[in-house]
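Trainee: Below are the sequence and a predicted model; questions follow.
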Amino acid sequence: MYLVGFDIAKVSLPDDLRDRPTREVDLNESGTSMASPIPTGTPASNAAVGSEVDLGSNAQRERRRRILDATLALASKGGYDAVQMRAVADRADVAVGTLYRYFPSKVHLLVTALAREFEAVESRADKSRLRGTTSLERLRHVLDMITMAMQRDPLLTEAMTRAFMFADASASAEVDKVANIIDRLLANAMVEGEPTDLDLKIARVVSDVWMSNLVQWLTRRASATDVTNRLELTITLLLAGRDQEPEIRD
């Protein structure tokens, strides 16, 4: 599903591209929360974010997996609005209260699901098999592959991107986790060894440009070709001359 099973090194580019329903979270056009993500009767202080819930037992890990699988399935069929907490609980075969114990809102659900997708990509990434002999070529290949994978399922991409872009401070840990995974994925494509702090900073700039253009594609303000061309310009400007041999002076 989605990025899971996605192998950066094997995918070929096409020629033209290289409920608690009464308290459910909702986002208005400005991205601000219109209702509390915590169900009635559940103190905010007791709401455990999915990454913080004790996942020591196999049953707990399996329950969490089913919840995230259900979230992805619902989002893939109906986008952000289709991910309702009661629907997720029913599909995952868990009680609504249990769902809220793992994830206090659908924003937490979707961002955590996005992190899991990118973790799967990162675990499969083998930089020795990336196409390209330069930093620019390898980074271009990784960006093209991830972008294509996300464009294949626009409803799911819309749901997870919307949650990621408009998450508030309560989901900062999940957002930071996703951002750091993307940074590492891009930085590792740029270098043969371990990425430096500068490599990670460059990767963060590329990631920010990529995410903003993904939003424009989702809102039909940019075509897939536009996204590719803008990313190409960005990485060319950032990495131009990076792999050139240093000039030898007498």
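Mentor: Now that the structure is in, tell me what you want to look at. Note that this is a predicted model, so its numbers are computed, not measured. Numbers count the residues shown, from 1 in each chain.
Trainee: drop to CA atoms for contacts and neighbour counts, all remaining ones
Mentor: Fine.
Trainee: Pretty sure residue 232 sits against residue 141.
Mentor: No. Using CA atoms under 8 Å as the test, residue 232 is too far from residue 141 to be in contact (10.4 Å).
Trainee: Give me the residue at the spatial middle of this structure.
Mentor: With distances taken as CA atoms, centre = their mean, residue 114 lies nearest the centre of the chain, 4.0 Å away.
Trainee: In space, what's closest to that residue - neighbours in sequence excluded?
Mentor: Residue nearest to residue 114 in three dimensions, not counting chain neighbours: residue 160, with 6.3 Å by CA to CA, 6 or more residues apart in numbering.
Trainee: next, the one to line up against it:
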Amino acid sequence: MLFSSDGIQYEHSATYHFHEPALPEDQLTSERQRQRRARILDAAVTVAAAGGYDRVHVRDIADLAKVSLATLYHYFPSKVHVLVWALDRELMRFDDDLAHRLAQIQDPFARLRIVVWRLVKAMEHSDRVTEAMTHAYVASSMVASAEAEMIRVQTSKMFAHLMSDGAVDELHRNTADVLTDVWTSEILALVQGRRTFDEVHRRLHTVIDLIARANEPRCEHGETSLRPPPSRRTTP
């Protein structure tokens, strides 16, 4: 077993390759391969739902997906990779599912508050799967750096897309980047037991309120970014 400085425990085996990226779907050449990859992700979620991160074992995922261990490792170098890619898929599904529900809401920050509330509630509802996926996301910063960056980018894109009403601008992108950084920090605190789901929601909501308040005067004058106000020269 391998341990990081923060006490998080990672699975180790002879076939475990640090920082080796998983095989993305767009590199698969047949529908059969895509279906096999999807089965592995489905199996990972099912196994995670039964007991959380510590109960997820690569062999169990392979058995449930009806593939060999060698085949699973061809697609995903470790259980961290499998769970992080499952998280990426869940974020995309969440984005698709929620987008049409926000169509009547014009205020971008009101949309974002709903997004955060729904996201935290969804995570809490499937707490074992959430624990496994978020634990893997934290672990990915050490053993699957490409996947860690993928989740950061996907989360930021999701926030920006759901905050906007079709056209993502600089305000949406900058707000999403800030919120993603806070979300990542809160996920680490959640995994380490330093936060509850309610606390994560309150802190994210506070960040949204602060950003919205900071942007009100500039938005009124046509500015749509989180840039600091221009410096003012004072005459001696």
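Mentor: Sure, I can see it. Since this is a predicted model, take the numbers as computed values, not measurements.
Trainee: Now check the second structure for the residue matching residue 180 of the first structure.
Mentor: Aligned counterpart of residue 180 of the first structure in the second structure: residue 153 (TM-score structural alignment).
Trainee: Could you report the neighbour count for its match?
Mentor: Residue 153 of the second structure sits with 15 neighbouring residues when counted by other CA atoms under 10 Å.
Trainee: What strand or helix carries it?
Mentor: Taking DSSP states H and E as the criterion, residue 153 of the second structure maps to helix 145-163.
Trainee: Hmm, the residue nearest to the centre of the first structure is touching residue 177, no?
Mentor: No. Residue 114 of the first structure lies out of contact with residue 177 (CA under 8 Å); the separation is 9.7 Å.
Trainee: Now do the buried residues in the helix holding residue 153 of the second structure.
Mentor: For helix 145-163 of the second structure, a neighbour-count test (16 or more other CA atoms under 10 Å) marks 145-148, 151-152, 154-163 as buried.
Trainee: Can you name the residues that contact residue 134 of the first structure?
Mentor: Counting by CA atoms under 8 Å, 6 or more residues apart in numbering, residue 134 of the first structure makes contact with 190, 243.
Trainee: Show me what it aligns to in the second structure.
Mentor: For residue 134 of the first structure, the aligned position in the second structure is residue 107, judged by TM-score structural alignment.
Trainee: Check residue 209 of the first structure too.
Mentor: Following TM-score structural alignment, the counterpart assigned to residue 209 of the first structure within the second structure is residue 182.
Trainee: any idea how far residue 37 of the second structure is from residue 148 of the second structure?
Mentor: 19 Å (CA to CA, to the nearest Å).
Trainee: mind listing what the match of residue 209 of the first structure touches?
Mentor: By CA under 8 Å, 6+ apart, the contact set of residue 182 of the second structure is residue 204.
Trainee: Flag every buried residue along the host helix or strand of it.
Mentor: Using DSSP H and E, residue 182 of the second structure sits in helix 170-191. Using 16+ other CA under 10 Å as the test for burial, helix 170-191 of the second structure gives 171-177, 179-180, 183-184, 186-188, 190-191.
Trainee: again with stretch 59-67 of the second structure
Mentor: Using 16+ other CA under 10 Å as the test for burial, stretch 59-67 of the second structure gives 61-62, 64-65, 67.
Trainee: cool, and stretch 33-53 of the first structure?
Mentor: Along stretch 33-53 of the first structure, these residues count as buried under the neighbour rule (16+ other CA under 10 Å): 37-39, 47-50.
Trainee: before we move on, back to that, quick one: the buried residues of stretch 59-67 of the second structure as CSV, columns for distance to residue 210 of the second structure and secondary structure too.
Mentor: Shown next, in CSV, are the buried residues of stretch 59-67 of the second structure (distance: CA to CA, whole Å; DSSP: H, G, I helix; E, B strand; the rest coil):
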residue, distance to residue 210 of the second structure, secondary structure
61, 43, helix
62, 46, helix
64, 46, helix
65, 45, helix
67, 49, coil
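Trainee: per the alignment, residue 208 of the second structure corresponds to what in the first structure?
Mentor: Aligned partner of residue 208 of the second structure by TM-score structural alignment: residue 235.
Trainee: Does its match lie in a helix or a strand, and which?
Mentor: Here residue 235 of the first structure is assigned to helix 224-239, by DSSP H and E.
Trainee: Settle this for me: residue 164 of the first structure is touching residue 107, isn't it.
Mentor: Yes. With contacts counted by CA under 8 Å, residue 164 of the first structure reaches residue 107, the gap being 7.5 Å.
Trainee: quick one: which of those two has more around it?
Mentor: Shown here are residue 164 of the first structure and residue 107; by other CA under 10 Å, residue 107 has more neighbours (29 against 25).
Trainee: which residue in the second structure lines up with the more buried one?
Mentor: Here residue 107 of the first structure is matched to residue 80 in the second structure, going by TM-score structural alignment.
Trainee: what's around the residue lying closest to its match once chain neighbours are set aside, how many residues?
Mentor: In space, and not counting its chain neighbours, residue 80 of the second structure is closest to residue 136: 4.9 Å by CA to CA, 6+ apart. Residue neighbour count, defined by other CA under 10 Å, stands at 26 for residue 136 of the second structure.
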